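Trainee: okay, sequence plus prediction incoming.
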Amino acid sequence: MKTIFEALRWASSYLTEAGRDRNAAEILLTDQLNIDRSKLLASFHDVISESDFLGFKKSVELHHQGVPVQHITGKEFFYGREFSVNEHVLIPRPETEEVVEAVLSEAERVFPGTDRLKAVDVGTGSGAIAVTLALESPRFAVTATDISEQALRTARHNADRLGAKVDFIGGDLLEPLITQQKKADVIVSNPPYISEEDMKTLSDVVRLHEPAGALTDGADGLQFYKRFMKEIPFVISDQALVVFEIGWTQGNAVKDMFHRFFPDADVRVKKDLNGKDRIVCAVIEQHS
């Protein structure tokens, strides 16, 4: 029988030799024991039951083989809330929390005093952005789209479990809104922006286990932004706020794209907490 400390020491060493994150051991053990980290650290000398150790060992071996921790536990935290995740959706990243922050702050700046704003999260995946916006600000009436029915099922589950009111529509980019003649004041998206070339440099944990269609456009990483530029005019009224997550080298390219399609747009490139270009915010005014 092993103590919790001994189980963690074994797992950390085993994961390190495979080049995995040794901190994953703590996450997997807290999940197996259904306790939080502080409780785990206070229980180092407690003996772990054989059944719990076997379950933990199985999880550690899966991560050793490259399966993401979040796929093993079935969850990831985003903006302080627990979201269900699986192989059909992109695992929410901390950088995307900054996209939510940008939407909230820019909406205050662009639409001061407006009680209700129609927001659409395009390519919602797990629903992290859409659900968070709906819960963080009652002024947003949120619609979310995704081409993947499995992703929409996951997003709906997260919205229901967290008590968020979001209207989910299946379809490609903004096409479902165009078809239904829906308008949006705020458009937000974390589209597939990794180039085909850069996909080769990703770790196997990401490359082999997260949906390729949520990571890359199979080309230069800019194709979805180009499609957005052509579809945006059909879903906005007089004024709209558009917020995109981007790859850290794509700021100028996406900004130039906005100015090409919308010459009068107010476009800002924002950096993430690591000082890298990560978000493009554009205010577009459409004159009839």
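Mentor: Received it, and whenever you're ready, just let me know what you need. Numbers count the residues shown, from 1 in each chain.

Trainee: contacts, neighbours, all on C-alpha from now
Mentor: Will do.

Trainee: which residues are in contact with the residue positioned nearest the centre of the chain?
Mentor: Among the residues of the chain, the one closest to the centroid is residue 92, at 3.3 Å (Cα atoms, centre = their mean). By Cα atoms under 8 Å, 6 or more residues apart in numbering, the contact list for residue 92 reads 76-78, 126, 128.

Trainee: is residue 58 located within a strand, as I assumed?
Mentor: No. With DSSP: H, G, I helix; E, B strand; the rest coil as the criterion, residue 58 is helix rather than part of a strand.

Trainee: okay, it and residue 7: tell me how far apart.
Mentor: Going from residue 58 to residue 7 by Cα to Cα, to the nearest Å gives 12 Å.

Trainee: do the same with residue 178
Mentor: From residue 178 to residue 7 the distance is 55 Å (Cα to Cα).

Trainee: which of those two has more residues huddled nearby?
Mentor: Neighbour comparison, residue 178 and residue 7: the larger count goes to residue 7, with 20 against 16 (by other Cα atoms under 10 Å).

Trainee: so what's residue 126 closest to, chain neighbours aside?
Mentor: residue 155 (4.5 Å; Cα to Cα, 6 or more residues apart in numbering).

Trainee: put this next to the previous one:
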Amino acid sequence: MKIYEALKWASSLLEEAQRDQNAGELLLRHHANMSRTKLLADLRSDLDESVLQAFQKDVKEHISGVPVQHLTGYEEFYGRTFLVNKEVLIPRPETEELIVGILERAAALFSEKPVSAADIGTGSGAIAITLMLEKKNWKVSAVDIAESSLKVAEENAEKLGATVNFMHGDLLEPLKEAGTTVNIIVSNPPYIPDEEVDTLSPTVKDHEPRRALAGGRDGLDFYRRLAKDIPFVLAEGPFLIGFEIGAGQGEAVKAIMEQAFPGKTVEVVFDINGKDRFVYTTSR
């Protein structure tokens, strides 16, 4: 079978199953070890039989609900490749915008001074590792409640050459216990209301850890807990707090932060798709 025929076959099955048709190209590039440019240039080339069989197997696996990233074992994030598995949330494109927002605000607050940052609920380590690699003079810590998630994050840090202080524990407790203070707190915590988790796509609810999804009755439990404890781990001087939130939660999370940090600047920022997606709190 030729490459274009394999892609057409996959596209038809994926469309019928109401899956993302782009998954076919991603899986074929993975199994053929081809860049997108090479794949498009070789559309009329024959596929090796072993590659074709592996590709067809994974297309059917994805149709059954397995995320593409679990089939390939990785996801691209901020120009880098991160290992992922069932123990971590798959990094989303929206979270790249959180990185941009943190870096822009940090530049205004701290200029090029070395600062310390902590990523709470690090999962794959995508946020913490990216911040460390983008700002080599920062000191970055990362916390997760699951040792299995930290194992993935540590592997990513080693593979990408990032020095991150990984800490095991519940939200800010490891920082408090260690007496660690930071200038920047960033988090993409679980924010989906508990009763809505089971309504998510099977690729999410059946394959990504529930602990990274469910945020309590209204989805805001973790923001309340973080807001309560963050003052105990902030260093003296300017500070920056950045949260990713669920669409529609902007005003509620803003109110939580305004109550916890009276007189400070709290802003709701919309993502590229026009949805309220981030809340930033700064000391000025």
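Mentor: Done, it's in. The model shown is predicted, which means the values in this text are computed figures rather than measured ones.

Trainee: please state their TM-score.
Mentor: Overlay of the two chains. TM-score (TM-score structural alignment, normalised by the length of the second structure): 0.97; 283 aligned residues with a Cα RMSD of 1.2 Å.

Trainee: picking up where we left off before, can you tell me the SS state at the residue nearest to the centre of the first structure?
Mentor: Going by three-state DSSP: residue 92 of the first structure is coil.

Trainee: try residue 118 of the second structure
Mentor: Following three-state DSSP, residue 118 of the second structure is assigned to strand.

Trainee: show me what it lines up with in the first structure.
Mentor: Under the alignment by TM-score structural alignment, residue 118 of the second structure pairs with residue 120 in the first structure.

Trainee: try residue 144 of the second structure
Mentor: By TM-score structural alignment, residue 144 of the second structure lines up with residue 146 in the first structure.

Trainee: quick check: its match touching residue 127?
Mentor: No. In this structure, residue 146 of the first structure is not within contact of residue 127 by Cα atoms under 8 Å, at 9.5 Å.

Trainee: neighbour count for those two, which is higher?
Mentor: residue 127 (32 against 24).

Trainee: how close does the more buried one sit to residue 108 of the first structure?
Mentor: 22 Å.

Trainee: related to what we said a few turns ago, which two in the contacts of residue 92 of the first structure are spaced the farthest apart?
Mentor: By the measure Cα to Cα, 77 and 126 form the most distant pair in the contacts of residue 92 of the first structure, at 11.4 Å.

Trainee: anything in contact with each of these two?
Mentor: Joint contacts of residue 77 of the first structure and residue 126 (Cα under 8 Å, 6+ apart) are 83, 92.

Trainee: which one's more surrounded, those two?
Mentor: residue 126 (28 against 16).

Trainee: which residues does that one contact?
Mentor: 83-85, 89-92, 151-152, 154-155, 158.

Trainee: if we use 6 Å, what do you get?
Mentor: 89, 154-155 (Cα atoms under 6 Å, 6 or more residues apart in numbering).

Trainee: after superposing, tell me the mean distance of the helix or strand that contains residue 108 of the first structure to the second structure.
Mentor: Assigned by DSSP states H and E, residue 108 of the first structure falls within helix 94-110. With mean Cα distance after the TM-score superposition for the first structure, helix 94-110 of the first structure departs from the second structure by a mean of 0.7 Å once superposed.

Trainee: which other helices and strands contact that helix?
Mentor: Under the contact criterion of 3 or more Cα pairs under 6 Å, 6 or more residues apart in numbering; DSSP states H and E, helix 94-110 of the first structure touches no helix or strand at all.

Trainee: try it again at 8 Å.
Mentor: Here helix 94-110 of the first structure touches helix 128-136, strand 239-245, strand 277-285, going by 3 or more Cα pairs under 8 Å, 6 or more residues apart in numbering; DSSP states H and E.

Trainee: now the angle between helix 94-110 and the shortest one, please.
Mentor: Think strand 239-245 of the first structure. Orientation of strand 239-245 of the first structure against helix 94-110 (axes from the mean of the first three to the mean of the last three Cα atoms, to 10 degrees) gives an angle of 160 degrees.

Trainee: so which elements touch strand 239-245 of the first structure?
Mentor: helix 94-110, strand 186-189, strand 277-285.

Trainee: looking at these, which is nearest to residue 253 of the first structure?
Mentor: Short answer: strand 277-285, nearest of these by Cα to Cα, at 10.4 Å.

Trainee: relative to the whole chain's centre, how far out is the closest one?
Mentor: 18 Å (Cα atoms, centre = their mean, to the nearest Å).

Trainee: show me what it is in contact with.
Mentor: Contacts of strand 277-285 of the first structure (Cα under 8 Å, 6+ apart): 95, 99, 102, 106, 110, 238-251, 254-255, 258, 262, 264-272.

Trainee: can you say which of those residues are buried?
Mentor: Buried members of the contacts of strand 277-285 of the first structure, counted by 16 or more other Cα atoms under 10 Å: 99, 102, 106, 239-247, 250-251, 254-255, 258, 262, 265, 267, 269-272.

Trainee: residue contacts, residue 52 of the second structure?
Mentor: 1, 6.

Trainee: 10 Å instead, please
Mentor: Taking Cα atoms under 10 Å, 6 or more residues apart in numbering, we find residue 52 of the second structure in contact with 1-3, 6, 28, 31-32, 46, 58.

Trainee: what helix or strand is it on?
Mentor: Secondary structure (DSSP H and E) places residue 52 of the second structure in helix 49-63.

Trainee: can you name the next helix or strand after that helix?
Mentor: Next helix or strand after helix 49-63 of the second structure toward the C-terminus (DSSP H and E): helix 68-72.

Trainee: which residue numbers in the first structure go with that next one?
Mentor: Using TM-score structural alignment, helix 68-72 of the second structure pairs with 69-73 in the first structure.

Trainee: wait, what's in contact with residue 230 of the second structure?
Mentor: 171-172, 175-176, 181-182, 185, 241, 260-261.

Trainee: can you pick the most crowded of those?
Mentor: Counting by other Cα under 10 Å, top hit in the contacts of residue 230 of the second structure: residue 185 with 27 neighbours.
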